[in-house]
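K.L.:
just the structure for this:
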Amino acid sequence: MDEQIERIKSKLSQLKELDSEFKQFGAKNHKYILNPPLTLSQVNQFETEYQVSLPQEYVTFLTTLGNGGAGPFHGLNTLIDSRIMYFDDSELAQHSYFELSKPFPYTESWNVEKELAEIDEKIEQAYENGDEALEEQLLAEKSALIDLPQNDYGRLNISDYGCGITISLIITGEEKGNIWTDDRVNDGGIYSYAELENTGKISFLNWYELWLDHTIKESAI
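P.N.:
Next up is the predicted model:
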């Protein structure tokens, strides 16, 4: 991990020189500058207060590189701000917060809007076939889906992609340490991170370095 941290330091410095005019997406927000690191005591205090154990890669980043700032898309949120599910800069902003200690429930992508659309098709077919029993069963399944909680727990909102899309670091449950994308606001569901040509699961430091490599390549063109 120490070697990767040093690579990240070097690549971030290289990127700042390559994109000195901040032309890359989000660069004008963070200008490739990281906030001062947290102390391990501060991280431990956060973990105690919210009854969580943060992924070690993320803890190492927070305590050796910085507490938010330069990062993918519009930059990294600070640890404390990462508790906020949705960001709104208006004066009347009403923030909602993740319930951090409960396990993140997913291991595969999930899109309730897609499931609802599929049930609606089945309901229509059952109605056309005159199958009232099946229609009632499907309506009950639809109602249960609509009433499902949004499952906003077990993760941190570490970056804002834009258009309501957020990037999450999973901190509890089977996916702990992995990066997920939440695009439910656009009916895109919630899924394991798939931007910047990534395939498969990806951990925090690998996600951050992937952004550096991608942006360095774009800046060198």
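
K.L.:
for the rest of this, base every contact and every neighbour count on C-alpha atoms.
P.N.:
Will do.

K.L.:
any idea how far the closest residue to Leu40 other than its chain neighbours lies from Lys176?
P.N.:
Nearest residue to Leu40, sequence neighbours excluded (C-alpha to C-alpha, 6 or more residues apart in numbering): Thr63, at 6.2 Å. Distance of Thr63 to Lys176, given as C-alpha to C-alpha, to the nearest Å: 19 Å.

K.L.:
list the contacts for the residue nearest to Leu40?
P.N.:
Listed by C-alpha atoms under 8 Å, 6 or more residues apart in numbering, the contact set of Thr63 reads Pro37, Leu38, Thr39, Leu40.

K.L.:
one more time with 10 Å
P.N.:
Pro36, Pro37, Leu38, Thr39, Leu40, Ser41, Gln42, Val43 (C-alpha atoms under 10 Å, 6 or more residues apart in numbering).

K.L.:
equivalent analysis for Gly71, please.
P.N.:
Contacts of Gly71 (C-alpha under 10 Å, 6+ apart): 12, 26-27, 29-34, 77, 158-159, 207-209, 211-212.

K.L.:
try it again at 6 Å.
P.N.:
Gly71 makes no contacts at all, as judged by C-alpha atoms under 6 Å, 6 or more residues apart in numbering.

K.L.:
also Ile171?
P.N.:
Per C-alpha under 6 Å, 6+ apart, neighbours of Ile171: Leu54, Gly154, Arg155, Gly177.

K.L.:
show me the helices in the protein, by range?
P.N.:
For the chain, the helices defined by DSSP state H occupy 2-18, 27-30, 40-50, 56-64, 112-128, 132-146, 204-220.

K.L.:
could you also give me the structure for this next sequence, so I can compare it with the first?
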Amino acid sequence: MTDWTGVRDRVLALAAVPGSDKVFGARAHGFALDATLTAAEVADLQAWLDVDLPEDYRSFLLHVGAGGAGPAYGILPVRREGSAGWHWVGELIEEVEPGMFAEVFPGGADPVATVGILGERPLEEEFDDPADLDAALEAWEERLGEVQYDPRRTAGALCLCDEGCGLMVWLVVTGSERGRMWRDPRCNGTDLHPMRDTDGLPLDFASWYLGWLTTTEAACGLDR
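P.N.:
Reported below is the predicted structural model:
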């Protein structure tokens, strides 16, 4: 079990440290945290998702907060919007149906679809009119985006963090990668990949979040 004792207070205390606003993303979240969720709310969230959340993220919701201060621009807060169900506030990804969270996370690229669409890129020598080339490239880029951002690519994962410029971070909740963090740089033309620590080991939610907290405290002169 992850021990979150004192973590909420440590995070909130950073707001009062001179210069802490210079930490990347701090001006967005201000080292503020949403209120924690109750056990009943977490149970309702899991029922809505139709998955059991990884223990470290589940206990974070119960003992630290439902979102707010964290790596980059912070943890996207999860909230219930009446009959509309739960959602992560600020999520940039296309909305998906709740049942998709219970599907197995595929991980990485779909090589057949990706290679196929990349091989269809219009070539300059195939067009006499630059306007026709531009139109073809625009249509191709739209199809590429549909392949890259197919919601099935991130089935079984929660979008938890905005790193800026379209870069996102996901927590896998279903499948062999359950409990691990994945970075999403598809906006740069590369693909989703697992996040790892300095020893090359996969990062889980607790390691990712507590690593950020320790590094941030050190940057603010609060070495523990």
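
K.L.:
before we move on, the earlier item: next, give me the two most distant ones among the contacts of Thr63 of the first structure.
P.N.:
Pro36 and Ser41 (14.5 Å; C-alpha to C-alpha).

K.L.:
neighbour count for these two, which is higher?
P.N.:
Pro36 (14 against 10; other C-alpha atoms under 10 Å).

K.L.:
what residues are up against that one?
P.N.:
Gly66.

K.L.:
now do the same for it: its match in the second structure.
P.N.:
Per TM-score structural alignment, the equivalent position to Pro36 of the first structure in the second structure is Ala35.

K.L.:
give me the stretch of the first structure that stretch 161-176 of the second structure matches.
P.N.:
The aligned range for stretch 161-176 of the second structure in the first structure is 159-174, by TM-score structural alignment.

K.L.:
give the contact list for Arg155 of the first structure.
P.N.:
Leu169, Ile170, Ile171.

K.L.:
okay, now the residue lying closest to Trp88 of the second structure once chain neighbours are set aside: neighbour count?
P.N.:
Closest residue to Trp88 of the second structure apart from its sequence neighbours, by C-alpha to C-alpha, 6+ apart: Val78 at 4.3 Å. When neighbours are defined as other C-alpha under 10 Å, Val78 of the second structure has 21 of them.

K.L.:
go ahead and confirm Val78 of the second structure touches Glu91.
P.N.:
No. Between Val78 of the second structure and Glu91 there is no contact under C-alpha atoms under 6 Å: 9.9 Å.

K.L.:
residues near Gly19 of the second structure, how many?
P.N.:
Using other C-alpha under 10 Å, the number of residues around Gly19 of the second structure comes to 12.

K.L.:
cool, Lys23 of the first structure as well?
P.N.:
Lys23 of the first structure has 12 nearby residues by other C-alpha under 10 Å.

K.L.:
and the one 4 residues further on, by the same measure?
P.N.:
Using other C-alpha under 10 Å, Ala27 of the first structure has 21 neighbouring residues.

K.L.:
equivalent analysis for Asn29 of the first structure, please.
P.N.:
Using other C-alpha under 10 Å: Asn29 of the first structure sits among 15 other residues.

K.L.:
for Ile123 of the first structure, see how far away it is.
P.N.:
Counting by C-alpha to C-alpha, the gap from Asn29 of the first structure to Ile123 of the first structure is 48 Å.

K.L.:
spell out for me which residue occupies the centre of the second structure.
P.N.:
Among the residues of the second structure, the one closest to the centroid is Val169, at 2.7 Å (C-alpha atoms, centre = their mean).

K.L.:
what sits against the residue lying closest to it once chain neighbours are set aside?
P.N.:
Closest residue to Val169 of the second structure apart from its sequence neighbours, by C-alpha to C-alpha, 6+ apart: Arg183 at 4.6 Å. With contact set as C-alpha under 6 Å, 6+ apart, Arg183 of the second structure has these partners: Val169, Leu192, His193.

K.L.:
in JSON lines, list those along with distance to Gln46 of the second structure.
P.N.:
Listed next are the contacts of Arg183 of the second structure as JSON lines, based on distance: C-alpha to C-alpha, whole Å:
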{"residue": "Val169", "distance to Gln46 of the second structure": "20"}
{"residue": "Leu192", "distance to Gln46 of the second structure": "25"}
{"residue": "His193", "distance to Gln46 of the second structure": "25"}
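
K.L.:
noted, bye for now.
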